[in-house]
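# Here is a sequence together with a model predicted from it:
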Amino acid sequence: MSEDRSVSRGLRQRHIAMIALGGAIGAGLFVGSGVGIAAAGPGIVVSYVVAGVLTVLVMRMLGEMSAARPGSGAFAAHATRAWGPWAGLLAGWMYWALLVVSVAAEAIGASRIVAGWLPQVPAWVWVAAFMALFTGTNLAGVRHFGELEFWFAGVKVASICAFVLLGAAAVLTGRTPATENLTAHGGLLPHGWHGVAVGTIAAVFAYGGLETVTIAAAECADPVAAVRRAVRTVLWRVALFYIGSMAVIVAVVPWDDPAVAGGPYAAAIGRIGVPGAAQLMNAVVLVALLSAMNANIYGSSRMLHALAARGDAPRLLTGRGGVEDSGGAGGGALVGAGRAVLASAAFGFGSVVLSLLWPRTVFPFLLNSIGTAILVVWILIAASYLRLHGRRQRRTDRQEQEHGQQQAASMWGFPYLGYGALAAMAGVLVFMLVDPGSRSQVLCTGAWTAVLLVVAGLRRYRRGPVAGPAVAAAPGAAPAVAAVTAPVRTGPGTGRPRS
């Protein structure tokens, strides 16, 4: 097994465990779910189940690949090994763009919440303060990031668990007319299956971000164990935090209540009768937004650093070849990743400035341009897994099992569930393309994809011919096998890939 030795090992198992539990819970769930409920009604539960199944399958595939070869490049590195440099460039830059634009959106949302409490302070001051805080935290070292995200994620997990328990108690004790809320406002599917499909799109974006745990796992002492634990808990996390909370919301409050669109969790808590529900949920959403900012600056910086290490981004972002700076109590911040942190945060802050200058044009365009980015990344993950896990890998698996070794976080039903996940994600993209409300997102992301593919083609032309993507080692493969199956590039300006 080959590990990325350019990263520090400052994260602890408890950091990874809590990031896995609550790291991806952000505005997409607390705020964006209102859009999905408005479209699907009670059928939003079906939407979250469908998207949740996709998420579990994608994370299982990603987990198997990451356990075999942990690294800060994560799925971009896997795509490179499976399909060649163009796929790694596309996956890495697509995910980086998704994260840095999300940082801007989260900073704006958080500033508006705090500005509502302290209207005498302009919102841009809070944006600057939040950006400076989390940029500094990520520059201080990965352990500082992990510790802050540990407590942020803890608050989110505790809040959702309390929400589900309170809602379930209200339904079971008859404090809320659950049956009437589910059936008396147009039925279980008030907008039919079309509404469920629109709700599925919102659910997919709410699940996006779970992939960051495989990036973070590369910076802990035992990355394979961290990936295994994180992936094995995905199923019940999806069931409790996402599907469970959606079921509580539509059972406690009518889906067409105007308050749901503004904040479904606050509307549900208000119906249950919790005092100060609106302000309480505002505080929880603020924590979720700040946590997502912190995690997205971290994830984008590590992805950018990995891109630079492969020559797909400016080399100066790798610093002294990505050498660990182990000084200080930060747990080992990367010199190169420090530069990548600054670059990613600068783009995020620039997006905030654009949103202030042209709120109706430029920033909505940025949001649309990454609207389906998570689906592109998921498709590349599934396609890479199916290519890497072939007959040669299964023979290697059998050889290692004879020596008493076991796979970590293996995928079920190979290859059928993998192909099924690919077909389902392609179906979501086709639906978005034909749906007038979602078409612009697909077209904008498609344009961004085309630009990246052109850049990849030009880079290949400059570097010379590529020896074709060799099939990488199977999960749990020995170092020698992993080394000989890495893609080899020839031509000027190329070097051997990291093992």
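Cool, got the structure. The structure displayed is predicted, hence computed values, not measured ones.
# drop to CA atoms for contacts and neighbour counts, all remaining ones
Noted.
# ranges for the strands of the stretch 201-350 of the chain?
Counting by DSSP state E, counting those that start in this stretch, the stretch 201-350 of the chain has strands at residues 324-325, 333-334.
# For I37, find the nearest of the ones you listed.
Of all the strands of the stretch 201-350 of the chain, strand 333-334 sits nearest to I37, with 41.8 Å by Cα to Cα.
# putting a second one here so we can go through both:
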Amino acid sequence: MSTQSPRTGTAPPPGTAPAPSPEGLHAGLKNRHLSMIAIGGVIGAGLFVGSSSGIAAAGPAILLSYALVGMLVVFVMRMLGEMAAANPSSGSFSAYADRALGRWAGCSIGWLYWFFWVVVLAVEATAGAKILESWIPAVPQWGWALIVMIVLTATNLASVASYGEFEFWFAGIKVVAIAAFVGVGLLAVFGLLPGSDNPGAGFAHLTDAGGFFPHGYGAVLTGVLLVVFSFMGSEIVTLAAGESQNPQRAVAKATNSVIWRVAVFYLGSILVVLTLLPWNDKSIVEDGSYVAALNVIGIPHAGQVMNVVVLTAVLSCLNSGLYTASRMAFSLGRRGDGPQAFARTNSRGVPTAAILGSVAFGFIAVFFNYQWPDTVFLFLLNSSGAVALFVWLVICFTQLRMRAILLRESPDKLVVRMWLFPYLTWATIGMISFVLVYMLTDDSGRDQVILSVLVAALVVAVSVVRDRLRRREQGDGGTANSSLR
């Protein structure tokens, strides 16, 4: 099979339908959609609701935890950007692993990634339902979860442009909220904000309550475990690029901007929290880090303001999670590693069966979350918990092989290159592996690693067996599938 070439055409004239891609998808995502997906994709709901536990565990040193994970994300995105800019694909890293490492690798990581996101659908739907029920208790929590899932499913079924438009506004609200928080917070820290009732705010808070490392240097690694999963989602833009009007430009732009996105949204906002009040202030845990900071600044109804922002982040995650799971299922179907129905698109270029199949499992997971939250759903949650790190590892190993392939076949497509190759790639592999091993020493992370490894081993075993059976049926010893679909 021949390798598909990337689509680098311009936008279609106004009033015409988006051009179909070689995959059967439509290039319905505009540049502004891709830009906001790239910016907002790195801001998950975990940043808003999970940062307080990280601060409690590591104190001000949580900044180093965020910096270390942020550095990993920057490196991984640079590697993925190199491959995606050279050959945009709805299967992204799964399709590249298919070619560089073998069909078993692409199949395995594709299904594990799909599994991760359909479980996330249940988590986010429940989180959003809790907020909505607190506002309108007449509708039960399960009713809100159902409503949210149905609305976003309809959005994804309509067209890729409707997904992009919803995500543009969801991500826009997140970005504006974080930018405003950082801006107003810094004004308060420097005493330039009228009405702020926290005259003690300042950088002294970074060391005045037990020092910068109140729980010791090892707490930085504990903090890494608590914050690493809030970064998952930054890779979504490389899947979405396959349905954009200028995928190479979109991927290159997203890859080049990931450094400042991590610096401003994560490090900037956490720094503001830690300079507005001491890290051990009880309100950080009781109210949440951002709500506590807003209360200190004197923002009225801070809790409800943050609930609106968190709900937006949840809906954004749900919207993108369903899109991502369906496109991965679509790519797996095209490669013969999933149901053929997943590979079919309708007249609008929408993979209807892939979307419905993904959301069906999401609905099942939501039911498990309400029916057996501490048994069945906890197993699903833990068994998908370390998949993010597995994905990053696969991206690293794939890039090591893909660089040689691209240099041999089409060096002109290497418009984005990983820095200090291959040394920085190997260093990233070492850092991710260290995090996985360290998780085994942590009570909360051990179950996630063990169960995720067991599930991954099962998926890999099935993929390897299927690949060998397929080769045997072909009768020629088989060659690895070299098509990026």
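On my side now, so go ahead. Please read all numbers here as calculations on a predicted model, not as lab measurements.
# quick revisit: identify, out of the strands of the stretch 201-350 of structure 1, the most deeply packed stretch.
Counting by mean count of other Cα atoms under 10 Å, strand 333-334 has the highest mean neighbour count of the strands of the stretch 201-350 of structure 1, with a mean of 28.
# That one packs against which elements?
strand 324-325 (3 or more Cα pairs under 8 Å, 6 or more residues apart in numbering; DSSP states H and E).
# neighbouring contacts of the strand it packs on?
Residues from elsewhere that reach strand 324-325 of structure 1, judged by Cα atoms under 8 Å, 6 or more residues apart in numbering: S6, V7, S8, G332, A333, L334, V335.
# one step back: okay if I get the strands of the stretch 201-350 of structure 1 as a markdown table plus distance to S111 of structure 1?
Formatted as a markdown table, the strands of the stretch 201-350 of structure 1 follow (distance: least, Cα to Cα, whole Å):
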| stretch | distance to S111 of structure 1 |
| --- | --- |
| strand 324-325 | 33 |
| strand 333-334 | 28 |
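# returning to what we had before: which of the contacts of strand 324-325 of structure 1 has the most neighbours?
Most neighbours among these, by other Cα atoms under 10 Å: L334, with 29 neighbours.
# what's that residue in contact with, if anything?
By Cα under 8 Å, 6+ apart, L334 of structure 1 lies in contact with V7, S8, G141, G322, V323, E324, D325.
# cool, A105 of structure 1 as well?
Taking Cα under 8 Å, 6+ apart, we find A105 of structure 1 in contact with V352.
# Now check it against structure 2: what is it aligned to?
Aligned counterpart of A105 of structure 1 in structure 2: V123 (TM-score structural alignment).
# try W193 of structure 1
Match for W193 of structure 1 (TM-score structural alignment): Y217.
# ditto for A40 of structure 1
Aligned partner of A40 of structure 1 by TM-score structural alignment: A58.
# Verify the stated contact: that match with F213.
Yes: between A58 of structure 2 and F213 there is a contact under Cα atoms under 8 Å: 7.1 Å.
# more crowded one of these two?
More crowded of A58 of structure 2 and F213, by other Cα under 10 Å: A58, with 27 against 18.
# contacting residues for that one?
Each residue near A58 of structure 2 by Cα under 8 Å, 6+ apart is listed here: F213, P214, H215, A219, V220, T222, G223.
# Then V224 of structure 2?
By Cα under 8 Å, 6+ apart, the contact set of V224 of structure 2 is I62, S65, Y66, L68, V69, V435.
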